[in-house]
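In: This is a predicted model, with the sequence first.
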Amino acid sequence: MQTGTRQYLTYCLNVHPGEKWSENFEAIRTKALNVRDRVCPDAHFGLGLRLSNAAALTLSYPVQLHAFRDFLAANRLYAFTINGFPYGAFHQSCVKESVYQPDWRTPERVAYTCRLADILAALLPEGMEGSISTVPGSYKAWIRGEADIEAMARNLDTVARHLAQLRERTGRFIHLGLEPEPDCFLETTGECIDFFERYLLDRSPVIRDHVGVCVDTCHLALQFEDPVASLHRLVQSGIRVSKIQLSAALSLVSEQAVPDQLTPFCDAVYLHQVRVRDGAGRVQAWPDLPDALAAGAESGSEWRVHFHVPLDFAAQGMLRSTATLLPPSFFAAVHQAGVAHLEIETYTFDVLPEALRARGVEASIAAEYAWVLSRLIG
């Protein structure tokens, strides 16, 4: 939905399980339309697609693409952004580190991303920008040296050139956003700026327009970064902010070495990276929540967990969320920075503790829209 001049808000459809296009379409036909009717029953409603490689291959067929485009028009829907991060299965199986495969060293990631861009170009309304979010290079432990970094930069340049050619051929302007995430090749704002300045910005003239950063506010919070300061640093460095994913991490300040309130948030599907900051400002890191709980931390430390909780999550005991880092002044800074695409992303709904799922996914998403809109409007 349009929230201001050239600014659009959506939610990411990765919250709905589905790896095949038929499953994705069914979620749009039922759940997304339900959310539309709750949020803006009389207005056009934007979609944030999530397409696996298998789904993208199916939707690439002209008959499928034309049928979907007709469906969008008939139902006051439009698509303007795609989550191109998970290539394969993303629900109901052990995802963990495999979500980063194939990474940006591989031709498979290039082909998949170009395919998504071709689909989006066919769906984008005239005059509207498109965005695709993607893996932040790779999982950090997999990168062995300069050759790997150069391979990622070359492949990103290849996609940038494809996006530029697509713009010239179709008139549709699409940009790619690398999404920094804990324990990945790009984790922090500083690492993004360093990578862009050393390997990307001067590589070709099309990079600045077509490759940038997707800022996920949950991931920023894990690094104890200030979201407004991060935005300013990216803009001042000449790096496009392609999209902002509005999300919140779990947080708590615990007097226990092992805060048992976090135990229900352990699951076998996703990585839930943890950062713990003690009273002296030192930060410890763990790759997953069970590892952090096994190790424990100093009493009085602040825990932040990469578990996307609904933006309107209410405090429960010591449990809080980092949504408090997103006041109206944050949204004012987003507007000032000229970021056009905002996407609510709470993909972990199905692995939330049962009490947090009681209202149902559509009602939960609608409540997140209300939370965001109240801050956008002031």
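Out: Arrived safely, thanks for sending.

In: okay, CA-based contacts and neighbour counts for the rest of this
Out: Fine.

In: Please enumerate the strands of this structure.
Out: In the chain, the strands defined using DSSP state E lie at 2-4, 7-11, 45-50, 77-83, 130-134, 174-178, 211-216, 240-246, 248-253, 274-277, 283-286, 302-309, 320-321, 341-344.

In: what's the distance between the closest residue in space to Gly279 that isn't next to it in sequence and Leu220?
Out: Nearest residue to Gly279, sequence neighbours excluded (Cα to Cα, 6 or more residues apart in numbering): Ser301, at 6.3 Å. To Leu220, Ser301 is 18 Å away according to Cα to Cα, to the nearest Å.

In: Okay, one more to line up with it:
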Amino acid sequence: MITAYGQLTYCTNIHGGEAWDQHFESLKTHFPKIKQAVSPTQPMGIGLRLANLASTILIQPDQLVEFKDWLTQAGGYIFTMNGFPFGAFHDTRVKEQVHTPDWTTAERLLYTKRLFTILSKLLPQGMDGGISTSPLGYRHQYNADQTTWLDMRKRATLHLIDVAIYLHQICQEQGKELHLDIEPEPDGVLETGPEFIEWFTQELIPLGVVHLSEQLGMTPDEAEAALKRHIRLCYDVCHFALGYEHHPVVVAELDRQGIRIGKFQISAAIKAHLPEDTARRAEIGAAFRKFDEPTYLHQVLARQKNGNVRRFRDLPDAQAALQDPDTLEWRSHFHVPVFLEDMGLLQSTQSDIREVLTLQRERPVTTHLEVETYTWGVLRPELQLPIADSISRELQWVLKELEKK
């Protein structure tokens, strides 16, 4: 729904399936209930997740007409999409394959362009539209040597420049401002705010200016402006909290560099301070292990006494370091419900969400706000609700936070 601080929605990657009929059926089942609960009197935007298979169906004119008719009837509209997971995202082992195919491939490029074609046909006039995507690829697939690392980054960056050119052409022809929102996360080629900013300023801009000047006849200033209009940051609060990043500092540096935030993904990780007592640490480690499941990567980022952050690729990999006396805190990659901070021995990074929403209230830096919660089974049984009610509860919590003075 439209708030004073941006459009607020939820990401439909909570719903399973790869085929369009599965996506559509989930929307028809759950969206009307959610809208009635949180936005009964005004239209409500949807953060649409489309798998590659689903996108090949929805792009067909008859399917688009049917979907647009349903959106009108349901009081919904599409302004943001999730183009990160290419294929299955539930009920199968995803882990590092969430990045596959990555931005070195034609498959990722064509999929993303297809999503933008769909978004350009669904986006209401007067709104900007964005699609979030992988931070180039999975870091550990390419970091064996410097040559492989640099070659990967260049190939991926060239494909992203291709998308920027495509979005510029859509803007020229249709007057619609679309942007691709890169989403840093642990073990991505781009993991952190500083890494994203360095890539954007030192790789994307120099290479992109050359290609936009050659292909579109732009001046360097025009080319840089186009790149900054069409390539932005997806600021996933869970991911930035995992890295112990200081949100005001990151947002201020983005502003200084003229790099825009395409959307805030409102999400929470789990964390715990580690006491000196070894028995207590063992209890906390056991509490973390209860959260482990085989579908997604659950990286652990451990804050050390010297301020450094030690990184583990998955929750089981961190267990041997649980009793490291130099470690003060663990944070692990889960998208747990945002309304709940106290989880017994563990806590969520809800305070990071509050800090980011305060920044947005004080000076809005994006028009897109999207709740991305998909780990519901971690809740105590008495807190678990039907999925539509669970999503509504998340959105209502964010609305209350946005209304605070």
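Out: Okay, I see it. Bear in mind the structure is a predicted one, so any value in this text is a computation, not a measurement.

In: Drop the TM-score for these two in here.
Out: Taking TM-score structural alignment, normalised by the length of the first structure as the basis, the two superposed chains have a TM-score of 0.95; 375 aligned residues with a Cα RMSD of 1.6 Å.

In: just to revisit the earlier point, surely the residue nearest to Gly279 of the first structure and Ser254 touch.
Out: Yes - at 6.1 Å, Ser301 of the first structure counts as touching Ser254 under the criterion of Cα atoms under 8 Å.

In: start and end residues in the first structure for stretch 159-168 of the second structure, please.
Out: On the first structure, the counterpart of stretch 159-168 of the second structure by TM-score structural alignment is residues 155-164.

In: Need the contact partners of the matching stretch.
Out: Surrounding stretch 155-164 of the first structure, the residues in contact under the criterion Cα atoms under 8 Å, 6 or more residues apart in numbering are 104-107, 110, 113-114, 117, 173-176, 200, 203-204, 206-207, 210-211.

In: Can you tell me which of the residues you listed are buried?
Out: 104-105, 110, 113-114, 117, 173-176, 200, 206-207, 210-211 (16 or more other Cα atoms under 10 Å).

In: Just give me the closest of these to Pro259 of the first structure.
Out: Lowest distance from Pro259 of the first structure to those (Cα to Cα) belongs to Trp104, with 36.8 Å.

In: how deep is Phe224 of the first structure tucked in, by neighbour count?
Out: 16 (other Cα atoms under 10 Å).

In: Alignment lookup: it to the second structure.
Out: So Phe224 of the first structure corresponds to Tyr244, using TM-score structural alignment.

In: can you check Ile365 of the first structure too?
Out: Residue pairing (TM-score structural alignment): Ile365 of the first structure is matched to Ile391 of the second structure.

In: ok, that match - contacts?
Out: Counting by Cα under 8 Å, 6+ apart, Ile391 of the second structure makes contact with 10, 34.

In: what does Glu329 of the second structure give?
Out: Going by Cα under 8 Å, 6+ apart, Glu329 of the second structure touches 271-274, 302-304.

In: Any of those buried? List them.
Out: 271-274, 302-304.

In: Turn those into CSV, including distance to Glu355 of the second structure.
Out: Formatted as CSV, these follow (distance: Cα to Cα, whole Å):
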residue, distance to Glu355 of the second structure
Lys271, 16
Ala272, 19
His273, 19
Leu274, 23
Ala302, 21
Arg303, 20
Gln304, 23
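
In: circling back to that earlier point, show me what the residue nearest to Gly279 of the first structure lines up with in the second structure.
Out: In the second structure, Ser301 of the first structure lands on Leu328 (TM-score structural alignment).

In: Now for its match, how many residues are close by?
Out: 17.

In: I figured it was touching Leu301, is that so?
Out: No - contact criterion Cα under 8 Å: Leu328 of the second structure and Leu301 do not qualify, at 10.8 Å.

In: For the residue nearest in space to the middle of the first structure, give me its contacts.
Out: Residue closest to the mean C-alpha point of the first structure, counted by Cα atoms, centre = their mean, is Gln245 at 4.8 Å. Taking Cα under 8 Å, 6+ apart as the criterion, Gln245 of the first structure is in contact with 214-217, 342-345.

In: go with 7 Å
Out: Applying Cα atoms under 7 Å, 6 or more residues apart in numbering to Gln245 of the first structure gives the contacts 215-217, 342-345.

In: From Asp216 of the first structure, how far out is it?
Out: In terms of Cα to Cα, Gln245 of the first structure sits 5 Å off from Asp216 of the first structure.

In: since we're on the residue lying closest to Leu72 of the first structure once chain neighbours are set aside, how many residues are nearby?
Out: Among residues not flanking Leu72 of the first structure along the chain, Tyr78 sits closest, at 5.8 Å (Cα to Cα, 6+ apart). By other Cα under 10 Å, the residues close to Tyr78 of the first structure number 19.

In: my read: Tyr78 of the first structure touches Gly46, true?
Out: Yes - counting by Cα atoms under 7 Å, Tyr78 of the first structure touches Gly46, with 4.9 Å between them.

In: average gap between stretch 155-165 of the first structure and the second structure?
Out: Overlaying the second structure shows stretch 155-165 of the first structure at a mean distance of 0.5 Å from the equivalent residues (mean Cα distance after the TM-score superposition for the first structure).

In: picking that back up, for the residue nearest to Gly279 of the first structure, what are its contacts?
Out: Ser301 of the first structure is in contact with 253-254, 276-279, counting by Cα under 7 Å, 6+ apart.
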